[in-house]
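Visitor: Curious how this folds, go ahead:
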Amino acid sequence: MSTPSSSSRGGFAASPLALGLMCLALFGIYITSDARLQTDSLWSIPSAASILHEGNTDLDEFRRSFFPGTAYARNEAGGHTYYVYPPGVMVSALPFLAAAEGLISLLEPVLPRMGTFGAEALAWRALFRQTGGVDLSAFARTEQLIASFYVAAAAAVLLVTLRRRVSPGAALVTVLLFGLGTTAFSTASRVLWQHGPGLLTIACVMLLLARPAQTGRTALLLGFWVAAAYACRPTHSLTVLVVTGFMALRFRRQLPAYFAGAALVAIPFCAYHLAVYGSVFSPYYRHSLDPLAGRFFMALAANLVSPSRGLFTFSPFLVLGVVGFVQRWRQRSLEPYEVAFALIVVLHWAAISSFFIWWAGHSIGPRFFTDVLPYLAYFLAFPVQTILEAPSRHRVLAGALVVTAVFSVFVHWRASISYDVHNWNSYPANVDADPSRVWDWKDAQFLRALPARYR
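Guide: Just a heads-up that it's a prediction; the model follows:
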């Protein structure tokens, strides 16, 4: 197993301070980027409010807020209305919302004397406790703060994981590219999609899986985070399948602990769905895949290289992640868990290309690939280390990394501060009505990142 050289183990990049500053920097960048487009996330905060204030997850108390534009995000079951998306999303918001509401209540006597901050805090609590007709867009900032925390936390866990495999400097550069040059920035950190909490669960899975051995304690934690990933997003079922198979093949003695950890999430998850839908899976978890459809191979290509949905179009430096995997495979230095990481990415690519809405609806670039970005970043770290160790010997590779990184960071930054990039989804035509637009190089979504006066 390759490890960082002894000379690279010290220094600032290896320090806890670097880890902390990186997290603060990413979180600060995320929360000061103003583009917050609520779509799937609209009912995440009201659903969490319903849990805290009424002890249930239905949205019945918000019926006066229902309008046709949000109907796609609601389910009717047993005479009640529920948020259609996975329970992991609303549960992930609970600790932050409960803490904020409790702290505001505790400070209520002094908040009126704290000027604008105090007034805004009291106004937020009033909004959070409101039922009936509620301005859902007023929760966009709240969603952004929570989502930004989860993405920054995922970056922290990923950095710890990569420090075990490459030099601290290479790990830091790789994670910054993950955090600023991908849809982790332009999608997962914007509002409370499923992607933000899901990224943290996958980063934790990687941290625990990338070990030479498993103990009962680590297997228990691994099972918990694998199940939590599935509770956040159904496509993480691929992580469930691959990691469970990996444990069965290599650490069979730890399977009881692994399944015990998974049960901590699976039992309440199934119980909730049985109580609400009469089934262990909600309708959202029963979407079918159709790899035999005529569009499948076109969707495979579109999700990689199309001008408006391609992974390697919006984050071209990730091509080096593929290079990193191939190099390790050719050197016969792949660890078994690295094979698992790569297998999950390939299966995920096939799965998202089998969806009926393979273009990911109204979104920024390759949104559906967001969930496996930590796996891709893992393999990217090896070429990054090669470049940092001997930049003069790898000038072409270094130049390619710099140019593609600058391009990627610019595009995702613009998508996070301007709605111009988002507007591509609707103008001049709705992409849901005409998915072929993703191949239009004359009106590529990434070109909308350029300010209008330069286009």
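Visitor: When you work out contacts or count neighbours from here on, use the C-alpha atoms and nothing else.
Guide: Noted.
Visitor: ok, now how distant is residue 290 from residue 296?
Guide: Distance from residue 290 to residue 296, counting by C-alpha to C-alpha, to the nearest Å: 8 Å.
Visitor: Compare these two and say which is more crowded by neighbours.
Guide: residue 296 (20 against 15; other C-alpha atoms under 10 Å).
Visitor: Contacts for the strand or helix carrying residue 301 next, please.
Guide: Using DSSP states H and E, residue 301 sits in helix 296-305. When contacts are defined by C-alpha atoms under 8 Å, 6 or more residues apart in numbering, helix 296-305 is touched by residues 290, 309-313, 349-350, 353-354, 358-359, 366, 438-439.
Visitor: Keep only those of the residues you listed that are in helices.
Guide: 311-313, 349-350 (DSSP state H).
Visitor: Now for the residues you listed: which two are most distant?
Guide: 313 and 350 (18.1 Å; C-alpha to C-alpha).
Visitor: residues contacting the residue nearest the centre of the chain?
Guide: Geometric centre of the chain, nearest residue: residue 195, 3.0 Å, by C-alpha atoms, centre = their mean. Residues near residue 195 by C-alpha under 8 Å, 6+ apart: 187-188, 232-233, 370-371.
Visitor: all helices for the stretch 201-350 of the chain, in order.
Guide: 216-232, 237-250, 255-277, 296-305, 311-314, 319-330, 336-352 (DSSP state H, counting those that start in this stretch).
Visitor: let's see this one next to it:
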Amino acid sequence: MRSRIALVITLLFAFATSTWTISAQGLWQHGVLNLIVLAMLVALIQAHRSPQPWRWHLAAGLACGLLPGIRQTGLLFAAVALLYRLWRDRGRSAWFCLGWISAIPALWWNWHYFGNALTGAYRDATYLYQWDHFSTSLPGLLLSPSRGLLIFTPIALFAVPGFWQLLKQLKRQQLTHTELTLKSSIDWLLAGIWIAGCGVLLTYSFFGQWHGGYCYGPRFMTDVAPIVCLMLGYYLDALRQAWPQQKRLAGLLFGLAASFSMLTQVAGIAINPTVDWNTIPYSFGYPADLPRAWDWQDSQLMRSFHGMQHHSYAKMLNTEKYVTQFRGRILQVTDFQDQAITPPGRLDRAVPYQFLKIQIQNQGHHRWYGYQTGIGIGETMVQGDLYNAQNQRISTTIFYLSSTCLPGETCSAIGQLFTPTPPGNYSLKLQLALVGIGPQPNRNPPYRLTLAVP
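Guide: Predicted structure coming up:
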């Protein structure tokens, strides 16, 4: 039975966590961190079973030494392993400590190139030890519709009762055994690793870029994916001993959570709009953009589901007919407070980018589709080309329509216009365009707006 549980949690780790969408899709360090943490656990456990434990002690030490160089958060897991080894058998920990020699290359590299041994390129300024930041980032790491662990991987919620079952087992073992057994040793080790995982969560809660930048879902929480799945094993082990009615209800909830977790991962690797969310309608990552992390209407998941919904429509779209009947007009340009910008509009050089809205009217016979629909090719946008006084184009900005716009309706396209540095007058040329097709011939001339940089 426990071999079946092991198979289940292995499949969940592979296909129901961000291991699939993060570790398997790019050269992040999270996948290597997970591998070395699991190798460390295997070595520590095998050391109790082997007639020659020194080999496994050495292997565990080598794994621990590598962890801080892979990701700084790996130091928490390595510290737990060190404390466990010293507590379990201090007298025979020499080989384990010798294995930490593997940390020397990373320590030397950091010291040589960054002037410190542990933090490397990271500085204290990247962490914000403030309550306002913590009170936003901790809920964001767990519940944000675009970055929350429990939103993208709701199966992780069952790891909490799994840890509770682990604590109950430890208590029973203390009452029935006067000496540590192999089972209780493993349980104590995994309890410590769970605590280290909680420490990882708290560490990222103080990190300035807690959202993980351009990614899909809770990238930073990939570090704790193996620990979460191990706790799911304890939950399933307790579930098989529950009363039949409890087992059916709990099993149903577990199955639904697992299915949704896998669905979110499939959406992340198969649907382009999930990645586009990071840059459309504007780049995500600036402090002023963080409210997007709490936008439930246009979250990464909603963008994914809309993309799946409209995927078949995009294939059936008669592009030639759609382009021929595409008609529209740019009415005016406003700021995000809907204040009209009249020429010459003033750009503040102290602000690196300006949020703008472009008011557009659909004068054709077909509805327009925006980025929230996830249709991709054929979405309506406004292309903005910025020219200097010498009529040289210096930048191009795309302003995106959000949802849909029916014939005759007036809608808004939004985006970021990056502020040019040299002072002077600039001309912003705006014209309607279609994603994947480009600017469209239009009965109305391009909209031009004069902007001034003092």
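Visitor: Which residue in structure 2 aligns with the residue nearest to the centre of structure 1?
Guide: Aligned counterpart of residue 195 of structure 1 in structure 2: residue 30 (TM-score structural alignment).
Visitor: Now check structure 2 for the residue matching residue 160 of structure 1.
Guide: Per TM-score structural alignment, residue 160 of structure 1 is not aligned with anything.
Visitor: Let's see if you can find the most crowded of the ones in helices among the contacts of helix 296-305 of structure 1.
Guide: Most surrounded of those: other C-alpha under 10 Å gives residue 311, at 26 neighbours.
Visitor: Setting the sequence-adjacent residues aside, check what's closest to that one.
Guide: residue 304 (4.7 Å; C-alpha to C-alpha, 6 or more residues apart in numbering).
Visitor: So which bits of the longest helix out of those in structure 2 are buried?
Guide: Determined from DSSP H, the single longest helix within structure 2 is helix 244-270. The neighbour-count check on helix 244-270 of structure 2 (16 or more other C-alpha atoms under 10 Å) flags 247, 250, 254, 257-269 as buried.
Visitor: Tell me which other helices or strands it touches.
Guide: With contacts defined as 3 or more C-alpha pairs under 8 Å, 6 or more residues apart in numbering; DSSP states H and E, helix 244-270 of structure 2 has these neighbours: helix 2-15, helix 149-152, helix 225-239, helix 273-276, helix 300-316.
Visitor: Residue 114 of structure 2: which of those is closest?
Guide: helix 225-239 (29.9 Å).
Visitor: Now that closest one on structure 1. Mean distance?
Guide: Average distance, helix 225-239 of structure 2 versus aligned residues of structure 1 after superposition (mean C-alpha distance after the TM-score superposition for structure 1): 1.7 Å.
Visitor: After superposing, tell me the mean distance of the helix holding residue 301 of structure 1 to structure 2.
Guide: Mean for helix 296-305 of structure 1 is 1.2 Å (mean C-alpha distance after the TM-score superposition for structure 1).
Visitor: can you name the residues of structure 2 that that helix overlays?
Guide: Mapped onto structure 2 using TM-score structural alignment, helix 296-305 of structure 1 spans residues 134-143.
Visitor: Now do that stretch: distance to the chain's middle.
Guide: The chain centre lies 13 Å from the centre of stretch 134-143 of structure 2; the measure is C-alpha atoms, centre = their mean, to the nearest Å.
Visitor: List the buried residues for it?
Guide: 134, 137-138, 140-143.
Visitor: ok, the residues you listed vs residue 234 of structure 2, which is closest?
Guide: Distances from residue 234 of structure 2 to the buried residues of stretch 134-143 of structure 2, taken by C-alpha to C-alpha, are shortest for residue 142, at 21.6 Å.
Visitor: tell me, stretch 212-231 of structure 2 lands on which residues of structure 1?
Guide: Going by TM-score structural alignment, stretch 212-231 of structure 2 sits over residues 360-379 in structure 1.
Visitor: ends of the matching stretch, how far apart?
Guide: 25 Å.
Visitor: cool, stretch 294-313 of structure 1 as well?
Guide: OK, stretch 294-313 of structure 1 end separation, C-alpha to C-alpha: 24 Å.
Visitor: so what's the alignment partner in structure 1 of residue 161 of structure 2 up against?
Guide: Here residue 161 of structure 2 is matched to residue 323 in structure 1, going by TM-score structural alignment. Contact partners of residue 323 of structure 1, counting by C-alpha under 8 Å, 6+ apart, are 379-380, 383.
Visitor: From residue 445 of structure 1, how far off is residue 323 of structure 1?
Guide: With C-alpha to C-alpha as the criterion, residue 323 of structure 1 and residue 445 of structure 1 are 26 Å apart.
Visitor: repeat for residue 99 of structure 1
Guide: Taking C-alpha to C-alpha, one finds residue 99 of structure 1 at 39 Å from residue 445 of structure 1.
Visitor: Of those two, give the one with the bigger neighbour count.
Guide: residue 445 (28 against 11).
Visitor: so what's the residue mapped onto that one from structure 2 up against?
Guide: Structural correspondence for residue 445 of structure 1 with respect to structure 2 (TM-score structural alignment): residue 300. Taking C-alpha under 8 Å, 6+ apart, we find residue 300 of structure 2 in contact with 145-146, 216-217, 273-275, 277.
Visitor: What is the burial count for residue 20 of structure 1?
Guide: For residue 20 of structure 1, using other C-alpha under 10 Å, the count is 11.
Visitor: for residue 115 of structure 2, same thing?
Guide: Residue 115 of structure 2: 13 neighbours (other C-alpha under 10 Å).
Visitor: Would you mind measuring from it to residue 262 of structure 2?
Guide: 43 Å.
Visitor: next one: residue 98 of structure 2
Guide: In terms of C-alpha to C-alpha, residue 98 of structure 2 sits 41 Å off from residue 262 of structure 2.
Visitor: hang on, the earlier thing: so, if you compare the contacts of helix 296-305 of structure 1, which one comes nearest to residue 127 of structure 1?
Guide: Of these, the one sitting nearest to residue 127 of structure 1 (C-alpha to C-alpha) turns out to be residue 366, at 33.7 Å.
Visitor: List the contacts of the nearest residue to that closest one once chain neighbours are set aside.
Guide: The spatial neighbour of residue 366 of structure 1 that comes closest, neighbours along the chain excluded (C-alpha to C-alpha, 6+ apart), is residue 309 at 4.6 Å. Neighbour list for residue 309 of structure 1: 302-303, 359, 364-367, 438 [criterion: C-alpha under 8 Å, 6+ apart].
Visitor: Neighbour-wise, which one of the residues you listed leads?
Guide: Neighbour-wise, the contacts of residue 309 of structure 1 (other C-alpha under 10 Å) top out at residue 365, 34 neighbours.
Visitor: Structure 2: which residue goes with residue 227 of structure 1?
Guide: Residue 227 of structure 1 maps onto residue 65 in structure 2 when the alignment is built from TM-score structural alignment.
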